[in-house]
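Trainee: can't give you the sequence, but here's the structure:
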């Protein structure tokens, strides 16, 4: 049997018994709404007030049963700098190179060559 047209699950108070059909009709309307919005088989909860009006309280997981994984205080989380250094993330500077030979070649212009020589001559006075 389809749960769309299922009877009311809980007994109604005596003063709402004459309105049982209208309360059931509201429940069918809420079931149709939940199926249209979330799909079939999604849990939801309704509440009936003293006047016989049916309200939707929640759809999906109940608020007290929402699965929350506790955060492990001892878990290792590498920093962003570490992840960039090992190559897990791209650098924030797209022109930056990790190759030290290429970096040194880019820092000095091609016309200047440094050679090992003796001390500099004294300045002219």
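Mentor: Cool, got the structure. Quick caveat, the model's predicted, so the values are computed rather than measured. Numbers count the residues shown, from 1 in each chain.
Trainee: when you work out contacts or count neighbours from here on, use the C-alpha atoms and nothing else.
Mentor: Will do.
Trainee: host element of the nearest residue to residue 5 once chain neighbours are set aside?
Mentor: Leaving aside its sequence neighbours, residue 5 sits nearest to residue 28 (C-alpha to C-alpha, 6 or more residues apart in numbering; 6.3 Å). Taking DSSP states H and E as the definition, residue 28 sits inside helix 20-38.
Trainee: report all helices and strands that the helix or strand that comes right after that helix contacts.
Mentor: Using DSSP H and E, the next helix or strand after helix 20-38 towards the C-terminus is strand 44-48. In this structure, strand 44-48 packs against strand 54-59, with contacts taken as 3 or more C-alpha pairs under 8 Å, 6 or more residues apart in numbering; DSSP states H and E.
Trainee: the strand it packs on versus helix 20-38: what angle between them?
Mentor: Counting by axes from the mean of the first three to the mean of the last three C-alpha atoms, to 10 degrees, strand 54-59 points 30 degrees away from the direction of helix 20-38.
Trainee: want to compare, so here's the second one:
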């Protein structure tokens, strides 16, 4: 017997009266896959609780696919440096009040120079 007309196993018992119509949809999808990809290609179908049959995947299953070697996933430090609430460089999180409170030996003119020119961003 050809696998084209193989019976379908139903997981929902309430779909038993509609077994023929579900089987007919699966046969139509099998014919479609054979027309597009040829005989012997593996594929998966999904049957929902209403009896609708959908094509899930054709070819290799999703878990058999290898990850893309050129994909880039930024590290946590890289993401924190660009978008995080806390900067990666510890000196960049200081605000002007902390700078004014830290140096006890600085004069008013030195404090004015510090507050006028912001700290440079760190090299990452």
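Mentor: Sure thing, it's come through. As the structure is a prediction and not an experimental result, all values here were calculated from the model.
Trainee: average offset of the helix holding residue 28 of the first structure relative to the second structure?
Mentor: For helix 20-38 of the first structure, the mean distance to aligned residues of the second structure following superposition is 0.2 Å (mean C-alpha distance after the TM-score superposition for the first structure).
Trainee: and the angle for that helix with strand 44-48?
Mentor: Using the same axes, to 10 degrees: helix 20-38 of the first structure against strand 44-48 is 150 degrees.
Trainee: quick check, residue 14 of the second structure in a helix?
Mentor: Yes. Using DSSP: H, G, I helix; E, B strand; the rest coil, the secondary structure at residue 14 of the second structure is a helix.
Trainee: what's the local residue count around it?
Mentor: Neighbours of residue 14 of the second structure under the rule other C-alpha atoms under 10 Å: 12.
Trainee: which one in the first structure is aligned with it?
Mentor: In the first structure, the residue matched to residue 14 of the second structure (TM-score structural alignment) is residue 15.
Trainee: that match and residue 38 of the first structure, how far apart?
Mentor: The gap separating residue 15 of the first structure from residue 38 of the first structure is 33 Å, by C-alpha to C-alpha, to the nearest Å.
Trainee: what do you get for residue 61 of the first structure?
Mentor: Taking C-alpha to C-alpha, one finds residue 61 of the first structure at 12 Å from residue 38 of the first structure.
Trainee: name the residues contacting each of these two.
Mentor: Common contacts of residue 61 of the first structure and residue 38, defined by C-alpha atoms under 8 Å, 6 or more residues apart in numbering, are absent altogether.
Trainee: residues in contact with stretch 35-45 of the second structure: which ones?
Mentor: 26, 33-34, 53-61.
Trainee: measure that stretch end to end?
Mentor: 16 Å.
Trainee: give the burial count for the closest residue in space to residue 56 of the first structure that isn't next to it in sequence, as a bare number.
Mentor: Leaving out its chain neighbours, the residue that sits closest to residue 56 of the first structure by C-alpha to C-alpha, 6+ apart is residue 46, at 4.5 Å. Look at residue 46 of the first structure: counted by other C-alpha under 10 Å, it has 14 neighbours.
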